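**Student:** Make a model of this:
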Amino acid sequence: MKSWRNAVVKGDASLERAIEALDKAALRIVLVVDEEGRLVGTLTDGDVRRALLKHRLLSVPVSQVMNRSPKTAEQDWGESRILSMLEEHDLLQLPIIDKERKVVGLTSLHDVLNKHRHDNPVFLMAGGFGTRLRPLTNNCPKPMLKIGDKPILEQILLSFVNAGFHRFYISTHYMPEVIRDYFGTGEKWGVSIQYIHEDEPLGTGGALGLLPHEEIDLPLFMMNGDLLTSLNIHSFLEFHENHGSVATMCVREYEHQVPYGVITSEGTQIKSMIEKPVHKFFVNAGIYLLNPELVKGVGHGVRVDMPTLLEQEIEEGRPVNMFPVHEYWLDIGRMDDFHRAQSEAFECNNG
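**Tutor:** You can find the predicted model right below:
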């Protein structure tokens, strides 16, 4: 990247001088520092335009028009955390500071995305029958049903591809040729795709035993092939790595309202009455990160469901964590879910 030092100005520099630095550095940001080199603010093209619209003079100190509370990254942050910050706050650049707030670098979304590639394998589960979506699934696997102009499975694949992942495995069982013919080797998306075929359904976790275990050398993403979500994948990976998990499960908050007044009592005496109380639970969102040792512990051809597999890990005293998903999430399990997804895709494309 071009030298960020060309984009540094002092707080008492004029707005005109800052604009010159903005143009010369061509980084779309100016870093405003004090005499000790500590970051006190930033100036972007948008800040300049807002100042000009307010008829601010070019001679005013840049400190009067800069952003005084810029988002920053610390120099010991990993790329996953930096990318998560950039995406979460919709930023193009992020100043890097040390513990004394002195500027030590500048990173950008362009740089991170272009140089960063995640080698973590991604396992997409696409073998289900989709019986609750018949007759739509009579001649089409559920993950291949189109939402908008793309199959559900392609939308999932693209979310990982756009986040820098390139190693994919897809499990198949029902009408595998439809999936294989569409995705091929993954060349169309610039990725590698291998297929894991279940001759007989092995449960939600059994297909892990069919993976080429010698190739699973990093935490593996595992995701149901009938989900639509805007989950921040980098935040999920960062959370898993930082918490020392053997497995991390994405969870969603689920609310259930009791349709009656609930009574608590002691003997025959009523102690309280709560009208139609709402209970909140965390439920499995169908997305996991699994360490290699867990994946390799599933034997070839063993039938096991993911809850059972994770319960075994918990009983053995190994850490299994949960990651709450607050982003958009939809499990397309029933016909009304499918119609809702179509409606939301239409609104997104025409809103």
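**Student:** okay, CA-based contacts and neighbour counts for the rest of this
**Tutor:** OK.
**Student:** what's in contact with the helix ranked longest in the chain?
**Tutor:** Ranked by residue count under DSSP state H, the longest helix found in the chain is helix 335-350. Under the contact criterion CA atoms under 8 Å, 6 or more residues apart in numbering, helix 335-350 has outside partners Arg132, Leu133, Ile147, Gly148, Leu330, Asp331, Ile332.
**Student:** Also stretch 207-224?
**Tutor:** When contacts are defined by CA under 8 Å, 6+ apart, stretch 207-224 is touched by residues 119-126, 171, 196-198, 286-292, 295-302.
**Student:** just the buried members of those?
**Tutor:** Neighbour counting by 16 or more other CA atoms under 10 Å classes 120-126, 171, 196-198, 286-292, 295-296, 298, 301 among those as buried.
**Student:** Can you classify Gly128 by secondary structure?
**Tutor:** State at Gly128, reduced to three classes by DSSP: H, G, I helix; E, B strand; the rest coil: coil.
**Student:** quick one on the thing from earlier: which positions in the longest helix of the chain come out as buried?
**Tutor:** Using 16+ other CA under 10 Å, the residues of helix 335-350 that count as buried are Phe338, Ala341, Gln342.
**Student:** Just the contacts of stretch 207-224: which are in strands?
**Tutor:** When DSSP state E is applied, these are split such that 119-125, 171, 196-197, 286-290 fall in strands.
**Student:** residues contacting Leu227?
**Tutor:** The neighbours of Leu227, taking CA under 8 Å, 6+ apart as the test, are Ile152, Ile156, Gly286, Trp329, Leu330, Asp331, Ile332.
**Student:** That one and Met249: what is the separation?
**Tutor:** Leu227 sits 15 Å away from Met249 when distances are taken as CA to CA, to the nearest Å.
**Student:** Could you do His339 as well?
**Tutor:** For His339 relative to Met249 (CA to CA), the value is 27 Å.
**Student:** pretty sure Ala207 is in a helix, no?
**Tutor:** Yes - following the definition three-state DSSP, Ala207 is counted among the residues of a helix.
**Student:** quick check, Lys280 in a strand?
**Tutor:** Yes - read with three-state DSSP, Lys280 is one of the residues of a strand.
**Student:** this one as well, want them side by side:
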Amino acid sequence: MCLKELLIGPDATVRDALLVIDMHEISEVLVTDTRNKLLGAVSENDLRRSLLQGANLGDPVSDLIRPPMMTVGSKSGRAEVLDLMRALGLRQVPILDDEGHVEGLHIENRVLGVRKRPNWAIIMAGGKGTRLGPLTKTIPKPMLPVAGRPILERLVLHLVGAGIERIFLSVNYLASIVEKHFGDGSQFGCSIEYLREDPDVPLGTGGALRLLGELGYAPAEPLLLMNGDLITGFSVDGLLNAHADSGAVATIATSTYEHQIPFGVTECDGNELVRIVEKPTPTWEVNAGIYVIDPALLSRVPHGQLYPITELFVDCISRGERVCSWSLRDDWQDIGRPDELARARGQA
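**Tutor:** Prediction:
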């Protein structure tokens, strides 16, 4: 299915509109001009009502066009759009650019019109989440719900909305729960496969990368790697494009971390006071747990042992290879501790 199949022009007939609706199981068909600018929508209910009132199948739909129930921009998160679709009982929502042209379409199990990325994504979803205590006794940390959806599902939907079609989930602790929920990924609009760690030999944030090659996979494009316990709407395009432009072998996404010091900070020259800064808020760029790495680096990951991904970057730097950072300016939150999870759920 392509986007054009779901659009009609203002001169289309009632029959044309009903054929699109019936063929693609949607509730309304979008009407656009020759430049793909949205003119409105025609709903299935309005079409059937017009027929009951005496309209003919060959009549134009022009009198039935009205504003669509909902539209979103290209930066709208897919998980949030699906939640709104479910709440409003919609089967599709158009994606518009700033001038009102149709760029794509959210439907239940895929996004149409979005530029597809050849890059594969790997999400690390095997940790025990011990810092969350009893919350992860019977459920893996990435499967904890936030706003009605597991954290890991939100990440998968975000990647799909950005054009990523092939995703690997690295699993270990309570892996069956993850695999049962996601299956082969088809209901989420992508292909999902699993990198299964030995439960007795945790591999850390980098060790599971070696499993790709051992399973016979050879990615041709840079890999997007991320932790599975993040709430984020980061720009997938922005990160991958920055990596491609930098000439680096690896790129680390960073987020700004602020910490307010609750005291007045003194600055002195020897024992002489120069100034006092009241309750300053210093900031640092911190590792956001999202990376892009060139496929050639996979062979450097050791087999079957705990290996933090940061060791790979240190190794690259020691070889004189370029490792870059990319400042993530979108929402980002790690939910590794109870207070962080509570904030993500709006409870703190």
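**Student:** circling back: for the buried residues of helix 335-350 of the first structure, which one is nearest Pro95 of the first structure?
**Tutor:** In terms of CA to CA, no member of the buried residues of helix 335-350 of the first structure lies closer to Pro95 of the first structure than Ala341, at 38.3 Å.
**Student:** Map that closest one across to the second structure for me.
**Tutor:** For Ala341 of the first structure, the aligned position in the second structure is Ala344, judged by TM-score structural alignment.
**Student:** which residues touch Arg337 of the second structure?
**Tutor:** For Arg337 of the second structure, the contact set (CA under 8 Å, 6+ apart) comprises Arg131, Leu132.
**Student:** where exactly do the helices run in the first structure?
**Tutor:** Remark: helices of the first structure, listed N- to C-terminal, are 15-25, 45-53, 79-88, 109-115, 152-162, 176-183, 203-206, 233-242, 292-296, 306-315, 335-350; assignment by DSSP H.
**Student:** Now render those helices as a markdown table, adding distance to Val258 of the first structure.
**Tutor:** Written out in a markdown table, the entries for the helices of the first structure read as follows (distance: least, CA to CA, whole Å):
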| stretch | distance to Val258 of the first structure |
| --- | --- |
| helix 15-25 | 59 |
| helix 45-53 | 50 |
| helix 79-88 | 36 |
| helix 109-115 | 46 |
| helix 152-162 | 34 |
| helix 176-183 | 42 |
| helix 203-206 | 30 |
| helix 233-242 | 33 |
| helix 292-296 | 39 |
| helix 306-315 | 26 |
| helix 335-350 | 23 |
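**Student:** Which among these is found nearest to Ile263 of the first structure?
**Tutor:** Taking CA to CA as the criterion, Ile263 of the first structure comes closest to helix 306-315 out of the helices of the first structure, the separation being 33.1 Å.
**Student:** Number of residues surrounding the equivalent of Gly244 of the first structure over in the second structure?
**Tutor:** Gly244 of the first structure is assigned Gly247 in the second structure as its aligned equivalent, the criterion being TM-score structural alignment. Gly247 of the second structure is surrounded by 13 other residues when neighbours are defined as other CA atoms under 10 Å.
**Student:** Wait, Gly247 of the second structure touches Asp294, no?
**Tutor:** No - distance between Gly247 of the second structure and Asp294: 10.2 Å, which falls outside the contact criterion (CA atoms under 8 Å).
**Student:** Please give me every residue in contact with Val258 of the first structure.
**Tutor:** For Val258 of the first structure, the contact set (CA under 8 Å, 6+ apart) comprises Lys276, Pro277, Val278, His279.
**Student:** which residue in the second structure lines up with the first one?
**Tutor:** Using TM-score structural alignment as the criterion, the counterpart of Lys276 of the first structure in the second structure is Lys279.
**Student:** Can you give me the neighbour number for that match?
**Tutor:** Lys279 of the second structure has 13 neighbours, counted by other CA under 10 Å.
**Student:** hmm, who's touching stretch 291-308 of the first structure?
**Tutor:** Counting by CA under 8 Å, 6+ apart, 201-210, 213, 216-220, 245-247 sit against stretch 291-308 of the first structure.
**Student:** What number of residues are in the vicinity of the closest residue to Met175 of the first structure other than its chain neighbours?
**Tutor:** Distances taken as CA to CA, 6 or more residues apart in numbering put Pro141 closest to Met175 of the first structure, at 6.2 Å, once the chain neighbours are dropped. By the measure other CA under 10 Å, the count of residues near Pro141 of the first structure is 25.
**Student:** check contacts around Pro141 of the first structure.
**Tutor:** Contacts were defined as CA under 8 Å, 6+ apart; by that measure Pro141 of the first structure touches Ala126, Gly127, Gly128, Phe129, Gly130, Tyr174, Met175, Val178, Ile179.
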